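Undergrad: sequence? don't have it. structure:
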């Protein structure tokens, strides 16, 4: 599946619907965020879940709403509800496992 960019105004429609969505809260100046980006690109083609990216500098409301204190923070949503969360860079295998355990 493709990676979608989500804003504060589109978060509800893009993330809080049906299905599984892994949301990456990131910023362009964040080194670890740059490290995880290619991992998420690969993961998008291998899992039955949407991967969404939220730039925290441009969309502080969404980050604040879900208690994002450091980035990258990845929150997994299942049918609109947050079900899991990881902070920092994780391996593709760890993220894939995170998604599959909630499907």
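TA: The structure has been received and is ready for your questions. Predicted, not measured: the structure shown is a model, and the values here were computed from it.

Undergrad: going forward, measure contacts and count neighbours with C-alpha atoms only.
TA: Will do.

Undergrad: From residue 52, how far off is residue 101?
TA: Note on residue 101: its distance to residue 52, by CA to CA, to the nearest Å, is 19 Å.

Undergrad: Among these two, which residue is more densely surrounded?
TA: residue 52 (24 against 8; other CA atoms under 10 Å).

Undergrad: Now do the same contact list for that one.
TA: Applying CA atoms under 8 Å, 6 or more residues apart in numbering to residue 52 gives the contacts 3-6, 15, 21-24.

Undergrad: One more: residue 84?
TA: Residue 84 makes contacts with 75-77, 98, as judged by CA under 8 Å, 6+ apart.

Undergrad: Looking at the residues you listed, which are in helices?
TA: Those of the contacts of residue 84 mapping onto helices are residue 98, per DSSP state H.

Undergrad: List only buried entries from the contacts of residue 84.
TA: Buried members of the contacts of residue 84, scored by 16 or more other CA atoms under 10 Å, are 75-77, 98.

Undergrad: put this beside the first:
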């Protein structure tokens, strides 16, 4: 399931409530983010781990807190903490492998 957060409280609840959790930090105007969206949506539909999206236009303070300065940026959270970070989009197989490696580490 893919969910776009609507509040900082929802973000905190997801980060602290799901372990592991994949978060995509994106900008609505970003062409790379738009092109990556179908891949992320397909990945989320597979149900490997919960996936949420955070918009930089709506929540710049969350971007700042996690040092996000390129789009899209993916972070796997475990136990409420950022565990693995990747800047940029990637094809489905690479995304699956990256998440798998992060979960096995």
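TA: Cool, the structure landed. Just so it is clear, the structure is predicted and the values come from calculations on it, not from any experiment.

Undergrad: returning to what we had before: what about the second structure, which of the contacts of residue 84 of the first structure hold up?
TA: Among the contacts of residue 84 of the first structure, the contacts conserved in the second structure (both residues aligned by TM-score structural alignment, their matches' CA atoms under 8 Å) are 75-77.

Undergrad: Show me which of the residues you listed is closest to residue 29 of the first structure.
TA: residue 75 (20.1 Å; CA to CA).

Undergrad: What lies in contact with the strand or helix carrying residue 61 of the first structure?
TA: Element membership for residue 61 of the first structure, per DSSP states H and E: helix 60-65. Residues outside helix 60-65 of the first structure that contact it (CA under 8 Å, 6+ apart) are 7-8, 11, 25, 54, 56.

Undergrad: post-alignment, that helix versus the second structure, mean distance?
TA: In the superposition with the second structure, the aligned residues lie an average of 0.7 Å away from helix 60-65 of the first structure, counting by mean CA distance after the TM-score superposition for the first structure.

Undergrad: Same question for stretch 32-40 of the first structure.
TA: Counting by mean CA distance after the TM-score superposition for the first structure, stretch 32-40 of the first structure comes out at 0.4 Å.

Undergrad: For whichever helix in the first structure runs longest, list every residue counted as buried.
TA: If you go by DSSP H, the first structure has its longest helix at helix 31-44. The neighbour-count check on helix 31-44 of the first structure (16+ other CA under 10 Å) flags 33, 36-37, 39-40, 43-44 as buried.

Undergrad: With stretch 45-52 of the second structure instead?
TA: For stretch 45-52 of the second structure, by 16+ other CA under 10 Å, it's 49-52.

Undergrad: Mind checking which of those residues are in helices?
TA: Using DSSP H, none of the buried residues of stretch 45-52 of the second structure sit in helices.

Undergrad: could you show me where the strands are in the first structure, in order?
TA: 3-5, 20-26, 50-55, 73-78, 81-87 (DSSP state E).

Undergrad: and these, which is most packed in?
TA: Stretch with highest mean neighbour count among the strands of the first structure: strand 20-26 (a mean of 25; mean count of other CA atoms under 10 Å).

Undergrad: That strand against the second structure, how far on average?
TA: Mean deviation for strand 20-26 of the first structure: 0.7 Å (mean CA distance after the TM-score superposition for the first structure).
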